[in-house]
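1. this one's sequence-less:
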């Protein structure tokens, strides 16, 4: 493993002084020739890196309206941070709005700092990490990386039971897949906020957890910060002042994907204590940890009445802080919290080949890492949008090639998670291709685990943009570095028979031992089981 040099200190950027706006006005920075930027919101990563030709803007504090919902669609995973390929950093402790247009970056917010941490993307990121979101020195639970994850969501949405969970786990083992962490998703409890097993569907939780442990599985449970109205938990929390109130002082009841619920006031230590007491009781019976779903900025209002003055982004951050209590954790929405040992799953993906689905995975993982979250999972293999994923259970209707290509990307990501059982969705040929991808992951697992451990100390991403290590590749976002010495170029097009690889300077070895000299663009043949990857010659032996 190549270890990075010590991070350069961040210093005030001279260009910022020249571009400083009057008090209260936006800051305008002229982009330097060839300068590109990452950051803001993971949701828009397919538009990154932003550069001189970009026309893009977003206000990180304001959710964007989603016409499909009576609500808004926010950034899900975001931070007030921008890092450039020239080592410049724009950051603030508070959300800001920013816009790229006509060769300029305009930033409107409070306490915005423009700093420089060197001359490269890696310089800037490491300097920002060291000063602004230093790594915590620990990682999420090692099992989340060392073995596959399995989520009941697509197989039994909203109706999990002891019987269905055991059957799901048994089918995984019968298919010859390795046991790992199993997530029991939405609706395992009788109500939102009543965090104990529904005894009608889970008559003996201890027995269930013990059985799964005997089979080699850790167990995680899905939780949200919502409280079902007209429940005992609602009445208790309302009585004790643990719920968010709206601007009129009434208990706020908000619409979300499961209907209407009240929200815990996470600025209130008593509410946090009430919630964690329930989770700790589950840990006592063998639960390893929790999938902390929701926590989106869109669910809160700037004029909400809460225990401590805060903005909606602060509620999202408070939700993320709860996960620090449990090594087995997962988030899909997060504000800031870079450097912390939190697993970050990308937002739910549709089973499509375009930039909403497969094409978004690499850019979003890269963006997540550059916001300080190295422990990323590219959603569930095949996608997590339950409605769109219904066809995956029908081998005749399922896009089996898509499932394989998704699994190949996840195989060399920090974490890999399944929901649809591959043995149910795939024929023998495509199931074998998924198992081949898992074998590639097993081969590279020592490298992945070493990078995970290193991230806890250096803060560096596990998967990295090309420009993180090589200048001149700023626009290449369909391939990535796994650490500094392995280049991964997953197949992203249906029916592809070749894949173009952008090979950096030096000698690189393909899995079959073929040497490629860079810089060059190399066209390689690909079949269903091909996961194109190259290893830097100086790094040692070539991959299988």
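-> In hand now; what should we look at? Quick caveat: nothing in here was measured; it's all calculated off a predicted structure.

2. From here on, just use CA atoms for contacts and neighbour counts.
-> OK.

3. Checking residue 235 next. Helix, strand or coil?
-> Counting by DSSP: H, G, I helix; E, B strand; the rest coil, the backbone at residue 235 sits in helix.

4. correction: residue 360
-> Residue 360 - assigned by three-state DSSP - is helix.

5. Could you count how many residues lie near it?
-> By the measure other CA atoms under 10 Å, the count of residues near residue 360 is 23.

6. cool, and residue 252?
-> 20.

7. What's the separation between it and residue 242?
-> Separation of residue 252 from residue 242 (CA to CA, to the nearest Å): 11 Å.

8. So residue 17: helix, strand or coil?
-> Criterion first, three-state DSSP; result for residue 17: helix.

9. For burial, what's the neighbour tally of it?
-> Residue 17, neighbours per other CA under 10 Å, totals 12.

10. so who does it touch?
-> Neighbour list for residue 17: empty [criterion: CA atoms under 8 Å, 6 or more residues apart in numbering].

11. Starting from residue 29, give me the distance back to it.
-> Counting by CA to CA, the gap from residue 17 to residue 29 is 10 Å.

12. Stretch 468-477: which residues count as buried?
-> 468, 469, 474, 477 (16 or more other CA atoms under 10 Å).

13. quick check, the third one in a helix?
-> To tie it back to what came earlier, the one meant is residue 474. No. Read with three-state DSSP, residue 474 is coil and lies in no helix.

14. And the helices in the protein, which stretches?
-> Counting by DSSP state H, the segments of the chain that form helices are 14-19, 121-132, 143-146, 162-174, 205-214, 232-239, 269-284, 312-322, 358-370, 400-411, 422-425, 428-458, 466-469.

15. Residue 343 is nearest to which of the ones you listed?
-> helix 143-146 (8.5 Å; CA to CA).

16. Does anything pack onto that closest one? Which helices or strands?
-> Contacts defined by 3 or more CA pairs under 8 Å, 6 or more residues apart in numbering; DSSP states H and E place helix 143-146 against helix 428-458.

17. want to compare, so here's the second one:
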């Protein structure tokens, strides 16, 4: 029986929720994955009221004791001793009817997630390719085609290809630059013939003093200040005006522009970037008086008009058929790099962002690659590919054939083909997620609550049948894995069957991704 409570903080008192003995909490912020789960005495706080996160965030938390908390509005939470202290501007809902993490997550699915739809199957079936690390801001037809042919010529599956920032002349003129792309329809047709779906990058910013800016300004379709002038906001590519997506005329203008790109060139969809809460302000003047988190939320909702979509930032919109990628990671093994892929990905799944893609293989933070051409850690790229291979999606950017020798290149090709090998299983999990809200990539404790804490960030379950334990440390040739009760057969050697429960150190040379399917 559901035990749903509605709590509120006042102008002087917080909501205080005791953390139970032995209880561990997940939630809120995807980039906080490495510090989840937290428990009594943790040094943890998350302020969603003054939010500044470049990844997915939701006003939801859930615990290993089956408790779930959520709100319709952002709140601020911190751990103080044995309690969570919460400041909230709207009702905080608490459901303590569950017994474990899975129960708590399913409570959120019931009350919060938008169930019923999923992104197109191509996102799950084959590796994705984003040309960002290869081309950066020098997008052009010849090099896009060179990149695409390199993919198939070296034996990789085609999949979805994303043409990143500056394919257009400037922000707001959403049409291929004829200087850079002299025949965009022919290019897209060639990419389709190679087996790719094609997506291009867009953002909610408008370059000032352009015809598009003048039109949007004169029709009050931009975010304004209190004097009625468009706000000009600094972002990573300079300064830009910001679309007011709470205005239906603005939504129609952008939707018409993007559908025209699809119609004129054959492009299949869009990578929706920016939209970070930091680019909005609660004092901005918009048609519907949006807060900064509502600005991010609405940017995410806009993508529902386009089945082929991708987001790095989202607020709420849990369970929606939106592809959510992790924030760009550094080309590193530890903090900020490979070690964060698993805990961040698991947090995405629990919060309802389960149509998720780990960051680009090796990392999408381009500054990590500058000055390292020909001097990249090839082992790190292989282990990054293996880590993503049995997640819901995987995405390459740096061209493996450019930076790897044949040995390491072959291992990356094998990782991409492994993902394709399990495509039907992954797609079935995505279909199940659309119906139930259950994550595709899951923490061990989701189906096996007895899993020791030290294994919850170093291995995961793909569905309830496949245990995956990627190698996350440089030079490692073994991996200590926790096996729940039952029989677990290695996907690499059918004769290798491990009986759980318990931990076991298994061989894991560079050619091996430790992964085991449950056979009883």
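-> It's in. All values derive from a computational prediction rather than experimental measurement.

18. returning to that earlier point: could you dump the buried residues of stretch 468-477 of the first structure to CSV with distance to residue 201 of the first structure?
-> Shown next, in CSV, are those (distance: CA to CA, whole Å):
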residue, distance to residue 201 of the first structure
468, 49
469, 51
474, 52
477, 45
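
19. Quick check: nearest residue in space to the residue most central in space within the second structure, chain neighbours excluded?
-> Closest to where the C-alpha atoms of the second structure average out (CA atoms, centre = their mean) is residue 325, at 2.4 Å. Spatial nearest neighbour of residue 325 of the second structure, chain neighbours left out: residue 357 (4.5 Å); criterion: CA to CA, 6 or more residues apart in numbering.

20. The one you found matches what in the first structure?
-> Superposed on the first structure with TM-score structural alignment, residue 357 of the second structure falls opposite residue 377.

21. Please apply the same query to residue 206 of the second structure.
-> By TM-score structural alignment, residue 206 of the second structure lines up with residue 227.

22. OK, contacts around its match?
-> Residue 227 of the first structure neighbours (CA under 8 Å, 6+ apart): 191, 192, 193, 194, 233, 234, 261, 262, 263, 264.

23. Let's see that with 7 Å instead.
-> 192, 193, 233, 234, 261, 262, 263 (CA atoms under 7 Å, 6 or more residues apart in numbering).

24. hmm, which of these are common to the second structure?
-> Checking the contacts of residue 227 of the first structure against the second structure (both residues aligned by TM-score structural alignment, their matches' CA atoms under 7 Å), the contacts still present are 192, 193, 234, 261, 262, 263.

25. Can I get the residues you listed in TSV including neighbour count and distance to residue 96 of the first structure?
-> Output for those, formatted as TSV (neighbours: other CA atoms under 10 Å; distance: CA to CA, whole Å):
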residue	neighbour count	distance to residue 96 of the first structure
192	23	33
193	26	33
234	24	35
261	20	29
262	23	28
263	26	25
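
26. Let me know how buried residue 346 of the second structure is, in neighbour terms.
-> 29.

27. Wait, it touches residue 440, no?
-> No. Using CA atoms under 7 Å, residue 346 of the second structure makes no contact with residue 440, being 9.2 Å away.

28. Which residue is the nearest non-sequential neighbour of the aligned residue in the second structure for residue 164 of the first structure?
-> Taking TM-score structural alignment, residue 164 of the first structure has residue 143 as its aligned residue in the second structure. Leaving aside its sequence neighbours, residue 143 of the second structure sits nearest to residue 135 (CA to CA, 6+ apart; 7.7 Å).

29. related to what we said a few turns ago, contacting residues for the residue nearest to the centre of the second structure?
-> Applying CA under 7 Å, 6+ apart, the residues near residue 325 of the second structure are 310, 311, 312, 356, 357, 358, 359.

30. Which position in the first structure pairs with it?
-> In the first structure, residue 325 of the second structure lands on residue 345 (TM-score structural alignment).

31. quick one: the match of residue 357 of the second structure and residue 23 of the first structure, what's the gap?
-> In terms of CA to CA, residue 377 of the first structure sits 41 Å off from residue 23 of the first structure.

32. These two: which has the busier surroundings?
-> residue 377 (27 against 8).

33. Touching, the more buried one and residue 348? I think so.
-> No. In this structure residue 377 of the first structure lies outside contact range of residue 348 using CA under 7 Å: 11.1 Å.

34. Aligned against the second structure, show me the partner of residue 41 of the first structure.
-> Using TM-score structural alignment, residue 41 of the first structure pairs with residue 29 in the second structure.

35. Report the spatially nearest residue to its match, omitting neighbours in sequence.
-> Among residues not flanking residue 29 of the second structure along the chain, residue 57 sits closest, at 4.6 Å (CA to CA, 6+ apart).

36. that older thread, among the buried residues of stretch 468-477 of the first structure, find me the one that's closest to residue 221 of the first structure.
-> Of those, the one sitting nearest to residue 221 of the first structure (CA to CA) turns out to be residue 477, at 33.8 Å.

37. Residue in the second structure paired with the closest one?
-> Under the alignment by TM-score structural alignment, residue 477 of the first structure pairs with residue 457 in the second structure.

38. residues contacting its match?
-> 342, 343.

39. Quick check: it vs residue 389 of the second structure, distance?
-> To residue 389 of the second structure, residue 457 of the second structure is 17 Å away according to CA to CA.

40. In the first structure, which residues correspond to the longest strand seen in the second structure?
-> Longest strand of the second structure, by residue count under DSSP state E: strand 478-490. Mapping strand 478-490 of the second structure onto the first structure (TM-score structural alignment) gives residues 498-510.

41. And the matching stretch, what's buried?
-> For stretch 498-510 of the first structure, by 16+ other CA under 10 Å, it's 498, 499, 501, 502, 503, 504, 507, 508, 509, 510.

42. leaving aside the residues next to it on the chain, what's closest to residue 320 of the second structure?
-> Closest residue to residue 320 of the second structure apart from its sequence neighbours, by CA to CA, 6+ apart: residue 114 at 5.3 Å.

43. repeat for residue 279 of the first structure
-> Excluding the flanking residues, the one nearest residue 279 of the first structure by CA to CA, 6+ apart is residue 195, at 7.1 Å.

44. before we move on, what about residue 462 of the second structure?
-> residue 441 is the one closest to residue 462 of the second structure (CA to CA, 6+ apart), at 4.8 Å.
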